[in-house]
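Student: I would like to see how this sequence folds:
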Amino acid sequence: MRPAIIHPTATVDPQAQIGDDTRVWHWTQIREDVVIGSESIIGKGCYFDAGVRVGSRVKIQSNVSVFRGVTIEDGVFVGPHACFTNDKTPRAINPDGTLKGLEDWTVTPTLVKYGASIGANATIVCGITIGRFAMVAAGSVVTRDVPDYGLVMGNPARLAGYVCPCGSRLPGGPTRQTEARTCPACGRVTVIEGNS
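Tutor: The predicted structure follows:
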């Protein structure tokens, strides 16, 4: 493997770790203690807050904001202009009018599991888990957990069905039972865990 390729306009803190064969493009900022795995692609104008974790073979499109407390596992796709939040009760100031500092709030973590996809302009509200190979439709506002293979859309995002690991929509809608569904595109059988 080759060392990471970092565009000269990108700002990468010396305490960040960027894996081999990862490419970081124009105007991206990667802060201290960020870890990004190998063979990932980080688009133009992205922001990675301190301590963020990103796996290997991840593709993050341009202008994505990933704030402190977010963990993105291997093989995840994040579309352009998506935003991950990290504070459930954001305020610029304390009740006494003083500017809030790091000690004045609590990070609420978010986890995006292996192979998931997040569409363009989606907002991921903190404190949730997006399941393996789940898909978040473009423009969605995700406020609760997304099951493995779940397809969510809307504001707030709601479960609309399920997707195959290949990305194609599986037949049928949401279910409360465990079911095996066959992908019409690739023929793979995916076991869906029922959701209440």
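Student: make it CA atoms for all contacts and neighbour counts henceforth
Tutor: Noted.
Student: name the residues of stretch 14-29 that come out as buried.
Tutor: Neighbour counts over stretch 14-29 (16 or more other CA atoms under 10 Å) mark 16-29 as buried.
Student: show me those that map onto strands.
Tutor: 17-18, 23-24, 29 (DSSP state E).
Student: nearest to residue 79, of the residues you listed?
Tutor: Minimum distance to residue 79 across those is 15.4 Å, recorded for residue 24 (CA to CA).
Student: re earlier: state the pair within the buried residues of stretch 14-29 that is farthest apart.
Tutor: Of all pairs in the buried residues of stretch 14-29, the most separated under CA to CA is 20 and 27 at 19.8 Å.
Student: just send the buried residues of stretch 14-29 back as JSON lines, with distance to residue 87 too.
Tutor: Formatted as JSON lines, the buried residues of stretch 14-29 follow (distance: CA to CA, whole Å):
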{"residue": "16", "distance to residue 87": "23"}
{"residue": "17", "distance to residue 87": "25"}
{"residue": "18", "distance to residue 87": "26"}
{"residue": "19", "distance to residue 87": "28"}
{"residue": "20", "distance to residue 87": "32"}
{"residue": "21", "distance to residue 87": "33"}
{"residue": "22", "distance to residue 87": "29"}
{"residue": "23", "distance to residue 87": "29"}
{"residue": "24", "distance to residue 87": "27"}
{"residue": "25", "distance to residue 87": "28"}
{"residue": "26", "distance to residue 87": "28"}
{"residue": "27", "distance to residue 87": "25"}
{"residue": "28", "distance to residue 87": "22"}
{"residue": "29", "distance to residue 87": "20"}
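Student: here is a second sequence; please produce its structure as well for comparison:
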Amino acid sequence: MNNTRDQFFVHESSYIDEGVTIGKGTYIWHFSHLLSRVRIGEKCTIGQNVMIGPDVYVGNNCKIQNNVSIYKGITLEDGVFCGPSCVFTNVNNPRATVERKNEFRKTTIRRGATIGANSTIVCGNELGEYCFIAAGAVVTRDVKAHALMAGVPAKQIGWMSKAGGKLNDDLICPVDGIKYILDSTNCLSEGISS
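Tutor: From the prediction side, this is the model:
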């Protein structure tokens, strides 16, 4: 590891390979494994039985719940929430007898996104800032910022605020009162306090 153990917590049952960087205030719980060249930001929580890497970047203030694997090619920006047992793929057409490590597709999860429990993110897609993927959804395409996605395959069923409130037709967040604006390209952006 590239930093001192007194700046973060790693449970004794977890494995941290050489070349891993862990940010200050991060907690790594039971039976997890961080492979080589993984960079974990500050104030993250890595749950039980999590595998990350190799060559993965996880931003600051991320929460990765139990039983999640994050493979090479996946990037989590700051403030991403990965629910329990959510799934990331790394190739689109896997076969046990065919080596496809050179076909890993890049998957970017933008700042503040939430991925619900038992959902699947098919590789090669980008999840926009503050989007919300419902539990059990299967994401097969790019997701817009603030989009609320549900179903198999996932379809947009609404909008979510930065604070995690489901927006009604008035586009005012029920949590913090921020009004959002829907532009002519059907993209949502943060407006002003109401």
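Student: returning to that earlier point: make TSV out of the ones in strands among the buried residues of stretch 14-29 of the first structure and add distance to residue 142 of the first structure.
Tutor: Converted to TSV, these look like this (distance: CA to CA, whole Å):
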residue	distance to residue 142 of the first structure
17	29
18	28
23	28
24	27
29	25
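Student: which one among those gets closest to residue 57 of the first structure?
Tutor: For these, the nearest to residue 57 of the first structure is residue 23 (10.6 Å; CA to CA).
Student: the second structure: which residue goes with the closest one?
Tutor: By TM-score structural alignment, residue 23 of the first structure lines up with residue 27 in the second structure.
Student: my guess is its match meets residue 41, correct?
Tutor: No. Contact criterion CA atoms under 8 Å: residue 27 of the second structure and residue 41 do not qualify, at 10.7 Å.
Student: helices of the first structure, start to end?
Tutor: In the first structure, no helices are found when defined by DSSP state H.
Student: pretty sure residue 19 of the first structure sits against residue 5.
Tutor: No. In this structure, residue 19 of the first structure is not within contact of residue 5 by CA under 8 Å, at 9.7 Å.
Student: and the counterpart of residue 59 of the first structure in the second structure, how far from residue 88 of the second structure?
Tutor: In the second structure, the residue equivalent to residue 59 of the first structure is residue 63, according to TM-score structural alignment. According to CA to CA, to the nearest Å, residue 63 of the second structure stands 15 Å off from residue 88 of the second structure.
Student: so these two - more neighbours on which side?
Tutor: Between residue 63 of the second structure and residue 88, counting by other CA atoms under 10 Å, residue 63 is the more crowded of the two (22 against 18).
Student: hmm, that one is touching residue 42, no?
Tutor: No. Residue 63 of the second structure is beyond contact range of residue 42, at 11.0 Å (criterion: CA under 8 Å).
Student: residue contacts, residue 16 of the first structure?
Tutor: 30-35 (CA atoms under 8 Å, 6 or more residues apart in numbering).
Student: in the second structure, which of the residues you listed remain in contact?
Tutor: Shared with the second structure under both residues aligned by TM-score structural alignment, their matches' CA atoms under 8 Å, the contacts from these are 30-35.
Student: looking at these, which are in strands?
Tutor: Using DSSP E, those in strands are 30, 35.
Student: who wins on neighbours among the kept ones among the contacts of residue 16 of the first structure?
Tutor: Of those, with other CA under 10 Å as the count, residue 30 tops at 27 neighbours.
Student: distance check, residue 179 of the second structure against residue 163 of the second structure.
Tutor: Residue 179 of the second structure is 12 Å from residue 163 of the second structure, by CA to CA.
Student: these two: which has the busier surroundings?
Tutor: Remark: of residue 179 of the second structure and residue 163, residue 179 carries more neighbours, 18 against 14, as counted by other CA under 10 Å.
Student: so what corresponds to that one in the first structure?
Tutor: Residue 179 of the second structure maps onto residue 189 in the first structure, by TM-score structural alignment.
Student: how about that match, what does it touch?
Tutor: Here residue 189 of the first structure is in contact with 180-183 (criterion: CA under 8 Å, 6+ apart).
Student: and what of residue 8 of the second structure?
Tutor: 22-27.
Student: a markdown table for those residues, including distance to residue 78 of the second structure?
Tutor: Shown next, in a markdown table, are the contacts of residue 8 of the second structure (distance: CA to CA, whole Å):
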| residue | distance to residue 78 of the second structure |
| --- | --- |
| 22 | 14 |
| 23 | 12 |
| 24 | 14 |
| 25 | 14 |
| 26 | 13 |
| 27 | 16 |
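Student: could you list every residue that touches the counterpart of residue 148 of the second structure in the first structure?
Tutor: Residue pairing (TM-score structural alignment): residue 148 of the second structure is matched to residue 151 of the first structure. Residue 151 of the first structure makes contacts with 134-137, 159-163, as judged by CA under 8 Å, 6+ apart.
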